[in-house]
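K.L.:
Everything below, folded, please.
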Amino acid sequence: MKPSVPVVRRGSALASQLGLSDRILATSADRSLAKSIDAGLDRVEEGLLREVRFADAIADVTTRYLLNAGGKRVRPMLTLLTAHLGDGVTDEVITAAQAIEITHLASLYHDDVMDDADKRRGVPSAQTVWGNSVAILAGDLLFARASQLMAGLGEGAIRLQADTFERLVLGQLHETVGPNPEDDPVEHYINVLADKTGSLIAAAAQAGIIFSNAPSAFERPIVEFGERIGVAFQLIDDVIDLSQQPEETGKVPGTDLHAGVVTLPLLRLRELALTDAGAADLLARLQEHVLGTPLPAADGDPALRAAAVAQSAALVDELREHAVTASTLAEAHSWARNAVAALAPLPDGSVKKALTRFADTIVERSS
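P.N.:
Below is the predicted model:
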């Protein structure tokens, strides 16, 4: 089966097309930096198209499926940006950026299976097209290809890839199993985000330092920045999951909740429900009709699905408008501010300014 998917438009200013470069690198003083990153992203994109290819027909079409569906290429952009603290966009930096983006791509296949997600990047998720087993194996193939790219960069790159992959898996495991009785649920959740999202964003930022031969003293601040902005990124995703605009997010509102995935607004609602009757009532209705309750299949009874979607949408609306969602937004902004604070040891200049704007863009996004 070869479904039709939209192919992201590519050109000489890919970052601008994706709506990031203009916001992050807009001043005239930073123009050369923006030009270098745009050129580097073109090279990354060309490399992704080349590397995500397999001689086997089914492997080829499945592994390129989500690549062709688009993506903002946030992680490669961060690698290219931090590389300007050193020698700039070297061949090694390009290879590392490609490997990290392929790792991210692989994780999406697995995440969608774990979450039973219907859509990803505005198209049907891979497992809805080919089934869970094929989607998992496509992700495995992509992880293998990313590891091959990193192996070409030496032992340090292999270690970076292995450590990051370990954290990705541990984060997913801890999310799946949940906190122990003695654990604080919110603290446990933040640690999951740091592993599942922060680790890969931190690796992207660190790779730019390592493979551009930038001073090693920059690694720790950059890793801390990446970890913290990764948590902020995911907290914003928790809010986006409640969005009324699925045409922008590419997801049905409440997708994570229907899949039984705990998010920070839900955790905060559970805390509040211990002392607030209104919160307890909303929580009870969410648990009965949304949390861990998949919507009826799209090819089933239309009336039944329409009723379930309407009920779900109303409850998701209530959660989105509740104070716990505003609290989640505030926490995301706090993590972003702390990420920027970690950059204090870096030299002032275009890269530091751009990283600060990068943090702002992360918490202001709507999809």
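
K.L.:
Could you use CA atoms for every contact and neighbour count after this?
P.N.:
Noted.

K.L.:
check contacts around the residue nearest in space to the middle of the chain.
P.N.:
Most central in the chain under Cα atoms, centre = their mean is residue 197, positioned 6.2 Å from the mean C-alpha point. The neighbours of residue 197, taking Cα atoms under 8 Å, 6 or more residues apart in numbering as the test, are 168, 227, 230-231, 233-234.

K.L.:
The structure of the following sequence is requested for comparison with the preceding one:
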Amino acid sequence: MNARLEGVLLGAVRTADPAMSTMAAVLLRRGGKRLRPTLLRRCAELGDADDDIALRAAAVVELLHVASLHHDDVMDEASIRRGGSSANALWGDETAALVGTHIMARATALLAGLPPDVVASVADTTFVVCTGQLRETEHAYDLDLDLDTYIDILRMKTASLFELPCRIGAMLAGLEPSQVDAVARYGSNLGIAFQLIDDLLDFEGETTALGKPTGTDLDRGIYSYPVLFALREPTGATLRERLGASETVGAAAELVRASGAPTATGELAREYSDRADRKLDLFPDTAARSALRALTDLVIARDR
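P.N.:
Alright, predicted model coming up:
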């Protein structure tokens, strides 16, 4: 499916405008984990899905994800994505946003030929992702953001794009509603674990391994789980002072690292990955279920 998927992705963003075709293909050609299409494929293998329809649906989900990266980078003023210059760094914010919108439009064009329940799921998820992005922006520099609210935001902004391919794959496989729900919850929990590891790696990872700079969220006032956890520790008052002075972001990061927050974040990520695994107990021990369980281990272990 991998080679076929790449062909569908690149073909989908190709247009009569050579410049737009080139720009839209930049992130796609850099590859990435292709985790969401893999989730859809594995969930589809839990039943009996049509390969061509599953391929088309997988391309839709990946295009939506890539479009969201373009828009995220504009909002975040990011300069690096997938190991190279971001679209906004290459062509400016306005062009990068337009390219992201083009990719989303091409995803919609592919979506038009899929079953109505799949179309409805994609529409619902797109709304949820946008709402999550808005809520994150509303809480920028919010030192009093509680941990539960943070988890709710990442459930919308990140985990929903893990839940979606799992739900679609299960629906295309012809699974029972209770099974579709279990698979969707698997994806949501996995997405939360994924983002928590991302939060952790923002303090412990290397830019070269991650494909993007570390520490950028802290610098622009997007306080992730380790930061919010550290603010509730004994050194929280000092951390508040450091976060109020932009020139001491590095010192703030050191306080977060010393607080035990990275360890707590990793433990919570493992808890969510375990929740994801338990949702698969509903299914017989098949190669597809084993592959999904292997993905939870991969998410927890990545770049560490």
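
K.L.:
Mind checking the TM-score on these two?
P.N.:
Overlay of the two chains. TM-score (TM-score structural alignment, normalised by the length of structure 2): 0.93; 302 aligned residues with a Cα RMSD of 2.0 Å.

K.L.:
among the contacts of residue 197 of structure 1, which two are most distant?
P.N.:
Taking Cα to Cα as the measure, the contacts of residue 197 of structure 1 span a maximum distance of 15.4 Å, between 168 and 233.

K.L.:
Could you confirm residue 117 of structure 1 falls within a strand?
P.N.:
No. Under DSSP: H, G, I helix; E, B strand; the rest coil, residue 117 of structure 1 sits outside any strand and is assigned coil.

K.L.:
counterpart of residue 148 of structure 2 in structure 1?
P.N.:
For residue 148 of structure 2, the aligned residue in structure 1 is residue 187 (criterion: TM-score structural alignment).

K.L.:
just residue 225 of structure 2 next, same as before
P.N.:
In structure 1, the residue matched to residue 225 of structure 2 (TM-score structural alignment) is residue 264.

K.L.:
wait, that match sits on residue 328?
P.N.:
Yes. Assessed by Cα atoms under 8 Å, residue 264 of structure 1 is found in contact with residue 328 at 6.4 Å.

K.L.:
Identify the contacts common to the two.
P.N.:
The contact sets of residue 264 of structure 1 and residue 328 overlap at residue 235 (Cα under 8 Å, 6+ apart).

K.L.:
What segments of the stretch 101-250 of structure 1 are strands?
P.N.:
Ranges of strands in the stretch 101-250 of structure 1, per DSSP state E, counting those that start in this stretch, are 119-120, 123-124.

K.L.:
These into CSV, with extra columns for distance to residue 269 of structure 1?
P.N.:
Converted to CSV, the strands of the stretch 101-250 of structure 1 look like this (distance: least, Cα to Cα, whole Å):
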stretch, distance to residue 269 of structure 1
strand 119-120, 26
strand 123-124, 30
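
K.L.:
Let me know which of these is the nearest to residue 317 of structure 1.
P.N.:
strand 119-120 (20.0 Å).

K.L.:
Can you give me the stretch of structure 2 that the closest one aligns onto?
P.N.:
Alignment of strand 119-120 of structure 1 against structure 2: residues 80-81, by TM-score structural alignment.

K.L.:
what's the average distance of the matching stretch to structure 1?
P.N.:
Here the mean offset of stretch 80-81 of structure 2 against structure 1 after fitting is 0.8 Å, by mean Cα distance after the TM-score superposition for structure 1.

K.L.:
got a list of contacts for that stretch?
P.N.:
For stretch 80-81 of structure 2, contacts defined as Cα under 8 Å, 6+ apart pick out 27, 86, 89, 211-213.

K.L.:
The same query, at a cut-off of 6 Å, please.
P.N.:
With Cα atoms under 6 Å, 6 or more residues apart in numbering as the contact definition, stretch 80-81 of structure 2 has outside contacts at 86, 211-212.

K.L.:
Kindly report the same for stretch 264-283 of structure 2.
P.N.:
182, 186, 189-190, 193, 196, 296.

K.L.:
quick one: which of the residues you listed is nearest residue 95 of structure 2?
P.N.:
Proximity of the contacts of stretch 264-283 of structure 2 to residue 95 of structure 2 (Cα to Cα) peaks at residue 196, which lies at 30.7 Å.

K.L.:
mind checking what that closest one lines up with in structure 1?
P.N.:
Aligning on TM-score structural alignment places residue 196 of structure 2 opposite residue 235 in structure 1.
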